[in-house]
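In: sequence and predicted model, in that order:
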Amino acid sequence: MRALLVVNPAATTTSARTRDVLIHALASDLKLEVATTEYRGHARDLARRAAESGAYELVVALGGDGTVNEVVNGLLHNGPAPDELPRLAVVPGGSTNVFARALGLPNHVVEATGALLDALREGSERTVGLGVAGGTPGTEDEAVPARWFTFCAGFGLDAGVVGRVEQQRERGRKSTHALYLRQAVRQFVNEPNRRHGTISLVRPGQDPVEDLVLSIVCNTSPWTYLGNRPVYASPRASFDTALDLLGFTKLSTAAMARYGTQLLTSTPERGPRGKHVVSEHDLTEFTLQSQAPLPFQMDGDHLGLRTSVTFTGVRRALRVIV
């Protein structure tokens, strides 16, 4: 099997020596070509060329969720075609690795490589659904290009946290769960609309849900991890369905403490609940709109401010080795 390994050399949890060991292990079973990313978006470009060339049966992403997202967007540049596109494999090398862990892969790089080789030998794979989001026609954001995401997107407060973390990383801070928690507290304290939100959920043929302070779109469950603790914002979200949404219509200090505790103690059977909670399951198409520009993120990548984003859940978008 001919494969392209896309390596992010800045991946948080891998060293040059570890990468060399992994490359040697994969090359023993695959006709392997290795490409190292050199700039933001390079993984997307490499995966796109691999898909369009027709020369590869497999593209392996070695890196964190950002690298995986770029590879997925490259593979799906011309749209989903699971039977024609190369299959995707992931070797987690980031700080959180939500997509890989949601697939059931080990979070340790070497163990994940062993699991990948076993899956290839056994022919074990699955087809996963993904989300795609872009600007809304008829709005000032309509020119925003569509982009795929693998596990989550956020519009509002949680995207603001991602933006704060990226600013800290640009200043040399290491990406840790403690850093995320500190920035979450700061974002909450400085959030001007936490008592009366500006976000509306608009779905075809239904009345809008208004005044959301925060909106989290999930393509799978868990939503994220704090260390080894999974956090379930939308427990019913799945790679086999469309998209789920969790929103809050009020986030006072007391409400934030209550819902924050519920998130930290969430389980695959039970997520946040209460009179200020909006929970929707298996949405194929919807739009989030805001009266004022708000932060927007996909798969942990801050994408700037938006006033409107349209989401589509696409079932059976891509084949993945598991």
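Out: Cool, got the structure.
In: only C-alpha atoms for contact and neighbour calcs from this point on.
Out: Fine.
In: just the buried positions in whichever strand or helix holds residue 297, please.
Out: Assigned by DSSP states H and E, residue 297 falls within strand 285-298. Of the residues in strand 285-298, 285, 286, 287, 288, 289, 290, 293, 294, 295, 296, 297, 298 count as buried by neighbour count, 16 or more other C-alpha atoms under 10 Å.
In: can you pull the contacts of residue 178?
Out: With contact set as C-alpha atoms under 8 Å, 6 or more residues apart in numbering, residue 178 has no partners.
In: could you verify that it is part of a strand?
Out: No - assignment of residue 178 by DSSP: H, G, I helix; E, B strand; the rest coil gives helix, placing it outside any strand.
In: give me the contacts around stretch 274-294.
Out: Stretch 274-294 is contacted from outside by 136, 155-156, 160, 198-204, 234, 236-237, 241-250, 304-314, using C-alpha under 8 Å, 6+ apart.
In: what about versus this one:
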Amino acid sequence: MRALLVINPAATTTSARTRDVLVHALASEMKLEAVTTEYRGHARDLGRRAAESDDIDIVVALGGDGTVNEVVNGLLHHGPDPDHLPRLAVVPGGSTNVFARALGLPNDAVEATGAILDALRDETERTVGLGLAAGTPGTEDEGVPSRWFTFCAGLGFDASVIGRVEQQRERGKRSTHALYMRQVVRQFLDEPHRRQGPITLDRPGEDPVSDLVLSIICNTSPWTYLGNRPVYASPEASFDTALDVVALSKLSTPAVARYATQLLTSTPERGPHGKHAVTLHDLTDFTLHSKVPLPFQMDGDHLGLRTSVTFTGVRRALRVIV
């Protein structure tokens, strides 16, 4: 068995010594090639190389959700083919690690490596669905390349928060949950579309849902974690179905207080709800349009401004070692 290990040296929760231990543990069970990423997009290039290779069986991503996203986009560069593409394994090394934890892996890198090795010995894996986002034909975003995401995407408020966090990290701030919460408050205070949002959701055969100020697309549940607390934006979302959407049509102070409380107390059975909340389950194809350019994010990576994004939920897209 031959494996490619993609290591993000900037992973926030693993030291160089820990990474060396993990490399030796994996190399004891397989023929391992370890490559450290050197630039943005390098993990994607390595994933594509593995997909186009005839002798790589597994790609192991050691890093956070951004590293995993790049590897997945490389593996699926030519489209999903789960029976023939290398399998993916994830060793969490970021600050949140939503994808790995949603798969049921431990949030500790050493423990997760042990779980992956156990799964390889027991020959256990699962095939997961993924989301695909692309520029909408006939709009100014038509030429935007399509991109896969593993657990979430967002247009509007949440993407604005992620953009603020990335700006703070570029200034040397550590990526912590407290940093995210501060940026949520600041974005709310600066949000220009609190009472009437510019977003419209279109789906085949259904009436449009308009005036949305916040839209989150989920491919699994939980949506994220605050420390060890799971947050369920779309409790029904699953790797075994297509995509779920939770959207809000109002961000007044009372509405934000209500929905923030619902998120913080959410459970696998109940997420945000109320007259200003829109929840849709298992959508295969839909489009989000905005009257003005809005920030867009995928898997916690800010991707700039968009006015229209078309989403596709693809079931059984990739095999994962769990």
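Out: Received the coordinates, thanks. Treat the numbers as computed from the prediction; the structure is a model and nothing was measured.
In: of the contacts of stretch 274-294 of structure 1, buried ones?
Out: 136, 155-156, 160, 198-203, 234, 236-237, 241-250, 305-314.
In: what about the residues you listed, which are in helices?
Out: Judged by DSSP state H, the subset of those located in helices is residue 160.
In: for residue 116 of structure 1, grab the count of nearby residues.
Out: By the criterion of other C-alpha atoms under 10 Å, residue 116 of structure 1 has 22 neighbours.
In: contacts only, for it.
Out: By C-alpha under 8 Å, 6+ apart, the contact list for residue 116 of structure 1 reads 89, 91, 321, 322.
In: can I assume the first one is in contact with residue 58?
Out: Yes - assessed by C-alpha atoms under 8 Å, residue 89 of structure 1 is found in contact with residue 58 at 7.2 Å.
In: show me where the stretch 151-300 of structure 2 has its strands.
Out: 152-156, 199-202, 209-212, 214-218, 224-226, 229-231, 243-248, 277-283, 285-298 (DSSP state E, counting those that start in this stretch).
In: please apply the same query to the stretch 1-150 of structure 2.
Out: Ranges of strands in the stretch 1-150 of structure 2, per DSSP E, counting those that start in this stretch, are 2-7, 31-36, 58-63, 87-92, 125-135, 147-149.
In: now these as a markdown table including mean neighbour count?
Out: Below are those laid out as a markdown table (neighbours: other C-alpha atoms under 10 Å):
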| stretch | mean neighbour count |
| --- | --- |
| strand 2-7 | 23 |
| strand 31-36 | 16 |
| strand 58-63 | 26 |
| strand 87-92 | 27 |
| strand 125-135 | 21 |
| strand 147-149 | 24 |
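In: out of these, flag the one nearest residue 268 of structure 2.
Out: Residue 268 of structure 2 lies closest to strand 125-135 among these, at 19.1 Å (C-alpha to C-alpha).
In: helices of the stretch 1-150 of structure 2, residue ranges please.
Out: Taking DSSP state H, counting those that start in this stretch to define them, one finds helices in the stretch 1-150 of structure 2 at 16-27, 42-51, 65-75, 98-102, 109-122.
In: okay, those in JSON lines with distance to residue 224 of structure 2 next?
Out: What follows is these, written out as JSON lines (distance: least, C-alpha to C-alpha, whole Å):
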{"stretch": "helix 16-27", "distance to residue 224 of structure 2": "25"}
{"stretch": "helix 42-51", "distance to residue 224 of structure 2": "23"}
{"stretch": "helix 65-75", "distance to residue 224 of structure 2": "11"}
{"stretch": "helix 98-102", "distance to residue 224 of structure 2": "6"}
{"stretch": "helix 109-122", "distance to residue 224 of structure 2": "18"}
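In: wait, which of those helices is closest to residue 142 of structure 2?
Out: Minimum separation from residue 142 of structure 2 across those (C-alpha to C-alpha) falls at helix 65-75, 19.2 Å.
In: and the closest one, what does it pack onto?
Out: Packing contacts for helix 65-75 of structure 2, counted by 3 or more C-alpha pairs under 8 Å, 6 or more residues apart in numbering; DSSP states H and E, involve helix 42-51, strand 58-63, strand 147-149.
In: OK, contacts around the closest residue to residue 287 of structure 1 other than its chain neighbours?
Out: Residue nearest to residue 287 of structure 1 in three dimensions, not counting chain neighbours: residue 310, with 4.2 Å by C-alpha to C-alpha, 6 or more residues apart in numbering. Each residue near residue 310 of structure 1 by C-alpha under 8 Å, 6+ apart is listed here: 133, 134, 135, 136, 285, 286, 287, 288.
In: distance between stretch 193-202 of structure 1 and the chain's centre?
Out: How far stretch 193-202 of structure 1 lies from its chain's middle: 23 Å, per C-alpha atoms, centre = their mean, to the nearest Å.
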